[in-house]
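In: Give the three-dimensional model of this entry:
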Amino acid sequence: MFFLSDMLNKKLQLPKSNEALPGRSQPIPTAAKHHVSKRTLKGPYPEGLETAMFGLGCFWGAERLFWQTDGVWVTAVGYAGGMTPNPTYQETCTGLTGHAEVVLVVFDPAVVSYDTLLKIFWEAHDPTQGMRQGNDVGTTYRSAIYTFGEAQYDAAIASRDAYQASLQKAGMSKITTEIAPAPEFYFAEAEHQQYLAKNPYGYCGLKGTGVSCAIPQKVEV
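Out: The predicted model follows:
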């Protein structure tokens, strides 16, 4: 019983560097192409496209949400924000890699804005739950926005503050979402890529708060 309790506690706390699993030097195998769009998963991507990265619980349902969005060119699921290089799914589930399950989103900013992606992110899950999302408990299911460049970072912070105000009015708790410059992204195994396209009746734990997110307007200077 002590061992089980200890493991459960670890899954609610990020590991220290001396606790993290060693991982490996080579990437784990993954799919070559997106199961739905048939576009190359790892690139190179067409010129003019931008990249975003979001963690909002189990990445199966989260990825479908974004690949169904107009203007998104390709999506992939993987692991980010931890210490273990090239982790496997089984390793991340132990809570001893430090990674979150995330979705990499490659999008055309002429068709869909980063602000729109942020709105989708906030409204699709509950960002107040800490190291869990619904019944999915553990550090891998934490809410996270990993940003590419200063403009994305500023937009993410502004959207968080605006959404926090809306949640507060609705009597909800403080946002626990991690917002940080994008760390290295490790592609998940092939079976996890576009999982719900291959398994239409598979598990999807996405559940929002019911509170809409009004993205603040940028001030021209």
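In: Only C-alpha atoms from now on, for both contacts and neighbour counts.
Out: Noted.
In: measure residue 212 to residue 68 for me?
Out: Taking CA to CA, to the nearest Å as the measure, residue 212 falls 20 Å from residue 68.
In: Residue 165 looks like it's in a helix, true?
Out: Yes - assessed with DSSP: H, G, I helix; E, B strand; the rest coil, residue 165 lies in a helix.
In: One more, please, to line up against the first structure:
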Amino acid sequence: MFFANASKMQMVRPENALPGRPDPLPLTEPHFLSGIDLKSPVPVGMAEAMFGMGCFWGVERKFWQEPGVWLTMVGYAGGFTPNPTYKETCTQLTGHNEVVRVIFDPAVTSYEALLQVFWENHDPTQGMRQGNDIGSTYRSGIYCYGPEQAAAAEASKEVYGARLRAAGLGQITTEIIPVPTFYYAEDYHQQYLAKNPNGYCGLAGTGVSCPIGLAV
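Out: The predicted structure is shown next:
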């Protein structure tokens, strides 16, 4: 958790980012709930999604509870530092966001349904923060696996933005970009709230419902 200051509310410039390291961080534990290897290949017929919406502990729990989600994992993406550590991302000098990668079965759930979960469970108008969590690591982001996801994300942003404006809230600041390199977070962050049921979760939506994924 961070206290607000100007430097944490701005993205680091690439030339000022931490150097990182050439090798990935070790990841030895399987998914705490399913026992599936977090580095398993995506099964035939399944699809991927990636979101940033604040502290990744609570975000991952939100998605692993969704029907049709086969596997979830947390990590860092969207920045400049290769293979960063958690402590490095906390300096706000890597440019990375805390993200959740989701592998899901489109025969059971849809990408639009996952977008609904995304929009309704955080405040996408806050810029480089979510509530008391301040910094570029907590920015709102949709990271798209291909043009179809990008189109769906942009369409949902337009619809939900209108709902937010009607409710008197601000403009959406969510970044929607092609999926960047995903760096796995350390073992102890994976499925953190399953391992620590009373652990911190800063997720809080706006209370405005999103029609994406609903039969309306």
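In: Going along the chain, name the helices of structure 2.
Out: For structure 2, the helices defined by DSSP state H occupy 56-64, 86-90, 111-120, 147-166, 192-195.
In: Pick the most deeply packed of those.
Out: helix 56-64 (a mean of 23; mean count of other CA atoms under 10 Å).
In: Nearest the geometric middle of structure 2, what residue?
Out: Ranked by distance to the mean C-alpha position of structure 2 (CA atoms, centre = their mean), the top residue is residue 52 at 2.2 Å.
In: So for the alignment partner in structure 1 of that one, what's the nearest residue that isn't a sequence neighbour?
Out: Aligned counterpart of residue 52 of structure 2 in structure 1: residue 55 (TM-score structural alignment). The shortest distance from residue 55 of structure 1 to any non-neighbouring residue, by CA to CA, 6 or more residues apart in numbering, is to residue 102 (4.2 Å).
In: Give me the distance between that neighbour and residue 32 of structure 1.
Out: 18 Å.
In: Which one's more surrounded, these two?
Out: residue 102 (33 against 13; other CA atoms under 10 Å).
In: who's in contact with that one?
Out: 53-57, 59, 77-80, 144 (CA atoms under 8 Å, 6 or more residues apart in numbering).
In: ditto for residue 104 of structure 2
Out: Counting by CA under 8 Å, 6+ apart, residue 104 of structure 2 has contacts 46-49, 68-71.
In: which position in structure 1 aligns with it?
Out: In structure 1, the residue paired with residue 104 of structure 2 according to TM-score structural alignment is residue 107.
In: Count residues in the vicinity of the closest residue to its match other than its chain neighbours, would you?
Out: In space, and not counting its chain neighbours, residue 107 of structure 1 is closest to residue 72: 4.2 Å by CA to CA, 6+ apart. Using other CA under 10 Å, residue 72 of structure 1 has 21 neighbouring residues.
In: Looking for the alignment partner of residue 72 of structure 1 in structure 2.
Out: Aligned partner of residue 72 of structure 1 by TM-score structural alignment: residue 69.
In: can I assume that match is in contact with residue 60?
Out: No - Residue 69 of structure 2 lies out of contact with residue 60 (CA atoms under 8 Å); the separation is 11.0 Å.
In: coming back round to it: what residues are up against the residue nearest to residue 107 of structure 1?
Out: 66, 105-108, 112.
In: Among these, find me the one that's closest to residue 137 of structure 1.
Out: Top of the list for closeness to residue 137 of structure 1, among the contacts of residue 72 of structure 1 and by CA to CA, is residue 66 at 22.7 Å.
In: Compute the distance between the equivalent of residue 136 of structure 1 over in structure 2 and residue 44 of structure 2, please.
Out: Taking TM-score structural alignment, the alignment pairs residue 136 of structure 1 with residue 133 from structure 2. According to CA to CA, residue 133 of structure 2 and residue 44 of structure 2 sit 37 Å apart.
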